[in-house]
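J.: build me a model from this:
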Amino acid sequence: MVSTTYQVQGMTCGHCVNAVSTEIGAIEGVKDVQVDLAAGRVTVTSDQPLSDDAVRAAVDEAGYELAGA
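T.: As a prediction, this is how the structure comes out:
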């Protein structure tokens, strides 16, 4: 298992958390998604390392922006 933390900009409420969790959770191999709303961090546990492009696309689909990566 691999755990990776991403910084996500624009999340402000529970709906944001659900949207990001759902989209990232749909990526193949993802086992768990934990969102720290106050810090704007999303920790993803997966079978293998995920491509930053796949995570960025999922975050974009949810309506938010992946910072950094």
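J.: from here on, just use CA atoms for contacts and neighbour counts.
T.: Noted.
J.: now do the helices in the chain.
T.: 14-25, 52-62 (DSSP state H).
J.: want to throw those into a markdown table with distance to Val33?
T.: Listed next are the helices of the chain as a markdown table, based on distance: least, C-alpha to C-alpha, whole Å:
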| stretch | distance to Val33 |
| --- | --- |
| helix 14-25 | 6 |
| helix 52-62 | 12 |
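J.: got these as CSV, with mean neighbour count and distance to Gln34 columns?
T.: As requested, the helices of the chain are exported to CSV (neighbours: other C-alpha atoms under 10 Å; distance: least, C-alpha to C-alpha, whole Å):
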stretch, mean neighbour count, distance to Gln34
helix 14-25, 17, 7
helix 52-62, 17, 14
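J.: out of the ones you listed, which gets nearest to Leu37?
T.: helix 14-25 (6.9 Å; C-alpha to C-alpha).
J.: also this sequence, please, to line up against the first:
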Amino acid sequence: MTLNVKYMTCGLCKMAVNGAFTELEGIGDVKVNLENGKVEVSYDESNVDKKMKEAIEDQGYD
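T.: As a prediction, this is how the structure comes out:
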């Protein structure tokens, strides 16, 4: 899945979003791209879907 994440501007943003995802059970690979504001995530759909949005919002991003 590719997600659009607004307001990521620096390496700390990248680390925060990546960390938020990797803490979730069922997440596979996470690739954060600051230049285009996208995060590519592989995950177990039965386990994670709604939690991904909450993880991003908990870090202060939309």
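J.: and the helices of structure 1: which comes nearest Thr43 of structure 1?
T.: helix 14-25 (9.8 Å).
J.: residues in structure 2 aligned with the closest one?
T.: Aligned using TM-score structural alignment, helix 14-25 of structure 1 spans residues 11-22 in structure 2.
J.: have a look at how far, on average, the matching stretch is from structure 1.
T.: Averaged over the aligned pairs, stretch 11-22 of structure 2 sits 0.4 Å from structure 1 after superposition, using mean C-alpha distance after the TM-score superposition for structure 1.
J.: list the contacts of that stretch.
T.: 8, 27-28, 30-34, 52, 55-56, 59 (C-alpha atoms under 8 Å, 6 or more residues apart in numbering).
J.: re the thing from before, so which of the helices of structure 1 comes closest to Tyr6 of structure 1?
T.: Judging the helices of structure 1 by C-alpha to C-alpha, what sits closest to Tyr6 of structure 1 is helix 52-62, at 8.9 Å.
J.: against which helices or strands is the closest one packed?
T.: If you count contacts as 3 or more C-alpha pairs under 8 Å, 6 or more residues apart in numbering; DSSP states H and E, helix 52-62 of structure 1 packs onto helix 14-25, strand 65-67.
J.: and those as JSON lines, adding distance to Thr45 of structure 1?
T.: Formatted as JSON lines, the helices and strands packed on helix 52-62 of structure 1 follow (distance: least, C-alpha to C-alpha, whole Å):
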{"stretch": "helix 14-25", "distance to Thr45 of structure 1": "10"}
{"stretch": "strand 65-67", "distance to Thr45 of structure 1": "17"}
